[in-house]
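Participant: Any chance you can model this:
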Amino acid sequence: MAEDTLLKHQPLVDELKQSLGQASFSRDFAAKTAQLPKGDQFIIKMEFNRLRQPCSRTIDLRGTASGEVQSYSYKSQQHFMDAQAIATFEKGVARFGDYIMAVYEMVMEEVNNQRQLRQGATPQPENSEKSARVIHFASYDFRQQERMNYTIKVSVMVNDKTIEGKSSDISLGGCKLKLPSHAMLERGQKVQVRFTGLEEDFELGLKNGLEYEIVGIDPASTIDFYYARMKRTGSETTPGFDEFLARFINGNKRRYKVNLDNTLDAVLTKGYEQYYLPRVSSLFSFICVNDKKLTPKLLLTTENNAYIHYYFSDEERRSVLPSILNTQRISSILARKGQVKSTLLYSFSHTQNGKVFFYSATDIELATYPKLRSLFFSYASRKPSWRVFKLQLVPVQSEDSHIPLSLPDSAGEAIAKLNKPPSARVQSYLKGLKYLCTLSEVSSANLTAHKRRYRLDKSLVNQLKVFGHRKVAEPELEVVALEYANLRAHKRYLYQTEVTVESGLAAPMSAQSRDFSVLGMQIELSQPAPETKKGDVIYLRLPQLQEITKKFELTQLPYEVMAVSKTGTILNLKAYQKSKQPHVGVQFFSQLVENNKDKLQVCEEEPKVPGLSKALRNIVVKNLAQTPLYITKEEAHLELGAIGEGRYQSAIHHIWRQFGEFSTQINLKPLLSIKEFQQLSDTLRDGNRQDKPKTFDLFIRLNLKKDDLSSAVTSRCISTEEDYSSLLPFVNKALKSGLLFAFRLHLSKTGRPDTKYLISELKYISHYALHKAKELEQALWRVEGVIDALAIDELVPKLCDIEVQDYQKMLERRNLWLQRLG
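Facilitator: Alright, predicted model coming up:
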């Protein structure tokens, strides 16, 4: 009702805003609203009361502003704005005297105006197919105190007058009261409040009430009342009442509803984050400043990205990433335009006398050596160790590591402990943190074939030494595994038994198991086996376990080596199944676990630095530069059920916003045709949780002459193993008359939702609304697959046989379009 009134008088409201903050505002307001009904006057007045309220919202334009975003502090509050937004902010503060809601809305209106500039977009009808969720990563709010919805009679004393009303909700530090419109209070006023309804049943000892300050005025559903939001001023010392109120809320919050909205949103968002992060194929490296040099200090690994860490390891299994990501290279990338600084990194290694030497170059560096460019590609692309990575850099800060729960400390001691910032030990690891570097492999057979077109002159190969990395003593990287409860399909159990490695090594070797699961085990060899490497298949015999079974023949059991320790003695193994025949080891260990669950000791790994994995995880979700997509099961079919959005938006976000399609629920069906989505869903159904991600390339063509999203967007999706020649007509059409965007999709099948990470908030919700907790879990169980979408526009000329001039012209049109979006 209030919204309808404001909409009806929008021109008048806009006119009055021009004098807001000036001494003549009250006079102008009275004159220009004199002819309006009293109810309309009241609603408009409350709107301006709202605009005059102090604002605590952080303005963060990273990922949305067209200009260069910089850090801006006002009264100890940090914002991230471009120059235009800062100018608007300062103009507003100068006009109103402080950072209030009017200033916030001035800035956001300016941002929106920049986005809409020269677009000429027309409003779109509501789409009935908006069924996909939008998951805003790291967007959950923290509440300082529990609020209990509780209605009692109250008396408000102000200026020798008493106003009778009712409470709407109460907490230890504040309350929300419903008061009659004839007795309007104003923001900033201090009043005395007596909880007369409580005084009828309890002796509170508060004859004069408690002092509160009005922090906000909100309209009610009818014009006869309004809501006043208040906070305790703390001018009185009332330990007895405080203790009573704490006990009262704690004792009645199950009877009277506790406001759970922010907690429900937080659990859903975190659940989707926990599906995505363990399945990311990109390696996260945290760049710190040390002695005025930028260098990687920490790595966050998952089961999908750890192979990149292993790839950049030498013969002693020491990481060479500090040399690969050197200060000079990082500085050259940071000099590039855009919020997310990126380049392609080409790498290969050469082994000589048992030593592994690495060579690498970025697009930036190859441009400075034009005569060596073709030589580098012709030689490097023919090496078995040839790899191509996309390297992305975004600014971060150590404060990003702290994300408290959505629950207040008063919800319990365990909650208060979890809400604390990272420990001093964790913060010491984050000292000097400046950038998050994301390494994503984009190698493919098509890309390798493109580079092998260059003719190789072996007589010139020595000239490539300029791209080599010397073997120097680099500081050891701290490798931190992402903590995730359900990363493994099966639990691991501590168990020592004799193992004989029968083949795969020069001679049979004795070993001892350290732990096992149904699908694998970890063994320790009696002596190092330097010739054994990741990917080898070895065969095991289990003599002691053979004594307890006649049903299974525990010899010649094939296992694949998944990881080798630096000492060469500890091997992580996974059951190797080349054919459809059942693996005898898997069958035996399945039965062993089933019959001995009470006797076996579950292996629980303790992190080296407690809290460090969580801190790094928080930094990643706050600074996400890629696009998560979720495939969910709806009834009997699969569909694109959600899209994630981080601080940095991709072309998909921009396109959907261009057509007014980006809200809490959106229609993702135009992103993939029925045929192409079927290809992805079939791949998902045929795979299992342990499979490596399947890769596809998605090409999106945008026709700006169309008025609706479904007509403007067409796409083609192809496996990276297929020939790209069939895409040429589609790509060329986009280059000549539209805009083209490309993404590498990493498709993974999900497992169970990680409820362990959500357990504190789920328990809290279950305590007060069990049905809502169950609904949340059911929503998370519907997620069947995760897609990690990485922009690969720079690869298009290398993957498709296209005219470079046409591609450059398209880029100019696309950049202009993005600038107009703001």
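Participant: going forward, measure contacts between C-alpha atoms and count neighbours the same way
Facilitator: Fine.
Participant: okay, now K675: neighbour count?
Facilitator: The number of residues packed near K675 is 11, by other C-alpha atoms under 10 Å.
Participant: Identify each buried residue in the helix or strand where it lies, please.
Facilitator: In the assignment (DSSP states H and E), K675 maps to helix 674-686. For helix 674-686, burial by neighbour count (16 or more other C-alpha atoms under 10 Å) applies to E676, F677, L680, S681, L684.
Participant: same thing with stretch 750-760?
Facilitator: Neighbour-count burial for stretch 750-760 flags T750, G751, R752, P753, D754, T755, Y757, L758, S760 (criterion: 16+ other C-alpha under 10 Å).
Participant: hang on, the fourth one packs against L780?
Facilitator: Yes - between P753 and L780 there is a contact under C-alpha atoms under 8 Å: 6.2 Å.
Participant: so what's in contact with those two at the same time?
Facilitator: Contact criterion C-alpha atoms under 8 Å, 6 or more residues apart in numbering; residues shared by P753 and L780: G271.
Participant: biggest helix in the protein by residues?
Facilitator: Across the chain, the longest stretch assigned as helix under DSSP state H is helix 804-821.
Participant: So what touches that helix?
Facilitator: In contact with helix 804-821 (C-alpha under 8 Å, 6+ apart) are residues 66, 114-119, 654, 658, 735-736, 738-740, 797.
Participant: I'd like to know which elements the helix holding K675 is packed against.
Facilitator: If contacts are counted by 3 or more C-alpha pairs under 8 Å, 6 or more residues apart in numbering; DSSP states H and E, helix 674-686 sits against strand 739-749.
Participant: Could you also give me the structure for this next sequence, so I can compare it with the first?
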Amino acid sequence: MPHYGWAIAAQTAERMSTTHYQQLVEQLKPIVNDPDFDAIFNQLTTGEEGAVRLQLKLELQRLAAPCNRTVDMRSKTTNECKAVEHNGRTHYLDPVSKIIFERGLNTYNGIFTQDTFEQIFKPDNPLRQRYQEEQEERQALQDANQDFVAAYPNAEADIDSYLVESFNLGVERHRHEERMNFSVDVTLATQKQKAIAAVTTDISLSGIRVKLKEACPINVEDSVIVELTGLIREFAFNEARPITYIVVGVEEVDGNVYWRLRRSEDEHLPEMDQFLTGFINGYKRRYKINVDNTEKTLLHQGLTLSFLPRLKRLPLFLNVRHSQCQAMYALATAANQAIVDDWRDDTNRFMINGIWRPHRVRELVEHGQLTLYCFSLIARGKRYFYSATPDELIKLDALESFLWVGQQKPSWRVYHLAYSPVDGNKALFRDSIPEQVDIASRRLAPSATTLGKVAQVNGMVVITNISDSFEQLADTDNAPESLEKVKLFAHKRSGFPATAPIMLSYTDIRQEHRFAFQTRCRISSNEIAATEALTVDISARGMRLALEQPLPLTKGENVTIDCYQLSQRHHVKAVTALQYEVVGVSADQSELHLRVFPNQAQHPGAKFFKRFIHHYKDRLTNNQSESLSSGLEVCLRQLYLTAPSSLPLFFTNKGRRWTLPLVGKSPVKTPWFNFLQKLPGSNDGYLNLQPLLRANALSDPLEPLLNHVCDDKAVTELLLFVHCTEHNGEWLLTTEYLRSSEHAKLGYLIDKGMLSGACRIIHWVFSPKAKVEAKELRAELTYLTQYAAHRADRIRETLSAVAAISDGCDITDSLLAIYGYNTAQRREAAQAWSHVLA
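Facilitator: Prediction:
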């Protein structure tokens, strides 16, 4: 029996065009319960018959009414249904129902309505039809690749079980202006087609998104003439005329075609700008601002913030010119600090720039990877570094002597270096909130000085320590005949600059404005007598000091500051014995960054400087320079995300049951990533991770490993060996997890993979997620909560559910070199892998 509401809709549609009726219903749904509903309703239905308007209003009120029924799809679909809690009621929803349910909550401000209930059970819902088509397509893909999928023991039959939702790392989703959800008729015209009917889905001052009834031939950057027919008719705006827009994107969602359009820069329409600005500001809380962009940014930023502090690989940011190279900065974390310490000389400088020899730089830039054997020794109180590639040692017949010396040193290391070109001008991260929106918790932009420094970066190397994969020599008692050739690989002690390690630490990111202000003061501690200093800048809860002489202070120490000159001039005693914590020390120990202790609620200095800054704000200069790491750190971590060589995974744990719901995709297309992209079902939004998840791998061996990682807060490494062979025209895939220390097994698998087919070895690091500082996400969370509080809650739940992270890096070339394969053989292996699934 049809719902009574559908009968009303049919009667109403007879009195007006079906398209116009549907537009009005969709446009008025979200504001049915608003105080201004009647005024807006009357404005939009001017000219309609009284009976039509009454029936339309009754239908809208019926659709927006709260629904107290429970949705249970378990007996109505063959798709998997999951329990969803809402307002104390448990619904059982399949994937399509869940999407409709969430869209309904978004439309009706978190209320489950009669409209949403009917949409879920509507038999001809286009979303359900599209989902069924996709299922049939995926089943066809599975059937076509049955031999490939069945290569695993006890392989799952459904490709969907291997598809993991993906997002792009390092993609900036900044929006210059607010967009409002608004549906109104428009008429489009292209060079090939005139009078194309369409409907807007959202509008902004300089752009619109339109939905077309059917696909039309169009390309990005094409011009489109747009006539805002609906605005002219409904709002009596007489200044409107056809406007030229540029196509910036074409997409298909749930069977509908959407064009994203940006107004041409040649169009100057002050009257239209004034009208749209007033219209959006006046109606945005009724029609709702489009916050999809902010929601995605918030989720992706939260995930990356939980991942980056656990980074065990060390990113180096390079300036490369021809065959010359300089590592300017390193992004250090607590997890990769050991690599930094390996390269500190006897004066505590980070001296990794000694590894850059011209032929190594050429090899690295051309092929994207390099293997280094390294060690150091101390003689006469000075530290000397040595490094060599396997090919160099073989060419100079120095392999035996170098390994004999190096492997006996505690400092012996084997590194895999992965190179990617980067653009230092892309280091500026901007939040997704439109610029004209006033949000107090925005992150301050880095200074021009900091951006100028980072702009010099044009390359990045990510270093992975793979020393455990190298088996020790069987005989270290008998020395080679000559050790002279080892000296060829010694680094010079001068002639190249030190690299600056910038510590990744969210807690030190500046959260308040600092102002340039100089006044004399004295600094002292329990170990140091009072020493003269000069303030460089101040804030309410911190300051920066320039010291007259270097002081041996370290981060975390407590100091006492006596601002005697300020006390004398302003006749106050509150600034004469102030306690601060050292949060940064310059390399030459001549500059300090200080802050009030985080747990100290009442601080006399903070109280005084807050009043002082407020009183003299017009005379003080806002100082946004960062001599240490605050702005530089933010730039470097954003720059890293534009070209990481690894693939981060995000694991959730509910009731000791582990799942893998999300994976981050790098813009760098490595052979390993390209292979995953070729697997059935992989697309822009999903990645097939069958090599990781075969044979219920999350149960064994990954589930026990993840439990260990989270229970013991341990960092664990695994190798994934992937072997592809061709059989009767189909590719069969075999995978195996093993520890780096299983040298005999690893050597056997490598030899087997090189003899037949193609192979890859992926190095995985598993660790518990890092705690995300709330202030890092505060701006987006505040903005999202204003317009869609339930979405903000959903983001919080998703981020809190992530319990462990892992990142995988392809180290095949380095392991092949370690196990004795020469350059030609390694190039041949890379070529063989490129043909897999081609």
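Participant: Filter the contacts of helix 804-821 of the first structure down to the buried ones and hand me the PyMOL line.
Facilitator: Applying 16+ other C-alpha under 10 Å to the contacts of helix 804-821 of the first structure, the buried members can be selected in PyMOL as follows:
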select buried, resi 66+114+115+654+658+735+738+739+740
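Participant: before we move on, back to that, return the member of the buried residues of helix 674-686 of the first structure nearest to L573 of the first structure.
Facilitator: The closest of these to L573 of the first structure turns out to be L684 (C-alpha to C-alpha; 24.9 Å).
Participant: which residues sit in contact with the counterpart of that closest one in the second structure?
Facilitator: Aligning on TM-score structural alignment places L684 of the first structure opposite V709 in the second structure. Listed by C-alpha under 8 Å, 6+ apart, the contact partners of V709 of the second structure are V715, T716, F766, S767, P768, A804.
Participant: which of those does the first structure keep?
Facilitator: Using both residues aligned by TM-score structural alignment, their matches' C-alpha atoms under 8 Å, the first structure keeps these contacts from the contacts of V709 of the second structure: F766, S767, P768, A804.
Participant: Could you report the separation of E199 of the first structure from P239 of the first structure?
Facilitator: 17 Å (C-alpha to C-alpha, to the nearest Å).
Participant: Tell me which of these two has more neighbours.
Facilitator: E199 (15 against 9).
Participant: just to revisit the earlier point, among the buried residues of helix 674-686 of the first structure, which two are most distant?
Facilitator: Taking every pair in those and measuring C-alpha to C-alpha, the maximum separation is 12.7 Å, between E676 and L684.
Participant: And D400 of the first structure, what's its match in the second structure?
Facilitator: Aligned partner of D400 of the first structure by TM-score structural alignment: K426.
Participant: Verify the contact between that match and L639 for me.
Facilitator: Yes - contact criterion C-alpha under 8 Å: K426 of the second structure and L639 qualify, at 6.6 Å.
Participant: Helices along the stretch 251-400 of the first structure, start to end?
Facilitator: Assigned by DSSP state H, counting those that start in this stretch, the stretch 251-400 of the first structure shows helices spanning 261-276, 306-311, 321-324, 327-334, 363-368, 370-380.
Participant: and the closest residue in space to E742 of the second structure that isn't next to it in sequence, what is it in contact with?
Facilitator: Among residues not flanking E742 of the second structure along the chain, S469 sits closest, at 7.8 Å (C-alpha to C-alpha, 6 or more residues apart in numbering). Neighbour list for S469 of the second structure: S740, S741, E742, H743, L815 [criterion: C-alpha under 8 Å, 6+ apart].
Participant: Which ones among those lie within helices?
Facilitator: H743, L815.
Participant: Buried subset of the contacts of S469 of the second structure, written for ChimeraX?
Facilitator: In ChimeraX syntax, the buried subset of the contacts of S469 of the second structure is picked out as below (16+ other C-alpha under 10 Å):
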select :740,743,815
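Participant: Closest one to V320 of the second structure out of the contacts of S469 of the second structure, please.
Facilitator: V320 of the second structure lies nearest to L815 out of the contacts of S469 of the second structure, by C-alpha to C-alpha, at 26.2 Å.
Participant: Roughly how far does that closest one sit from H743 of the second structure?
Facilitator: From L815 of the second structure to H743 of the second structure the distance is 11 Å (C-alpha to C-alpha).
Participant: Give me the contact list for whichever helix or strand comes after the helix holding K675 of the first structure.
Facilitator: Using DSSP H and E, the helix or strand that follows helix 674-686 of the first structure towards the C-terminus is strand 694-702. Outside strand 694-702 of the first structure, the residues that touch it by C-alpha under 8 Å, 6+ apart are 671, 683, 712-720, 731, 734, 738-748.
Participant: Strands along the stretch 51-200 of the first structure, start to end?
Facilitator: For the stretch 51-200 of the first structure, the strands defined by DSSP state E, counting those that start in this stretch occupy 70-74, 77-81, 132-136, 148-149, 153-158, 161-170, 174-180, 190-194.
Participant: and what of the stretch 551-700 of the second structure?
Facilitator: Under DSSP E, counting those that start in this stretch, the stretch 551-700 of the second structure gives strands at 558-562, 578-585, 591-595, 621-622, 646-654, 657-665, 686-688.
Participant: Now tabulate the ones you listed in JSON lines and tack on mean neighbour count.
Facilitator: Listed next are the strands of the stretch 551-700 of the second structure as JSON lines, based on neighbours: other C-alpha atoms under 10 Å:
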{"stretch": "strand 558-562", "mean neighbour count": "20"}
{"stretch": "strand 578-585", "mean neighbour count": "20"}
{"stretch": "strand 591-595", "mean neighbour count": "23"}
{"stretch": "strand 621-622", "mean neighbour count": "14"}
{"stretch": "strand 646-654", "mean neighbour count": "20"}
{"stretch": "strand 657-665", "mean neighbour count": "19"}
{"stretch": "strand 686-688", "mean neighbour count": "23"}
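Participant: To A498 of the second structure, which of these lies closest?
Facilitator: Of all these, strand 578-585 sits nearest to A498 of the second structure, with 16.5 Å by C-alpha to C-alpha.
Participant: Next, the angle from that closest one to strand 558-562.
Facilitator: 120 degrees (axes from the mean of the first three to the mean of the last three C-alpha atoms, to 10 degrees).
Participant: Distance from the chain centre to strand 578-585 of the second structure, please.
Facilitator: Relative to its parent chain, strand 578-585 of the second structure has a centroid offset of 32 Å by C-alpha atoms, centre = their mean, to the nearest Å.
Participant: Identify the residue spatially nearest to N653 of the second structure, adjacent ones excluded.
Facilitator: Leaving aside its sequence neighbours, N653 of the second structure sits nearest to A803 (C-alpha to C-alpha, 6+ apart; 6.1 Å).
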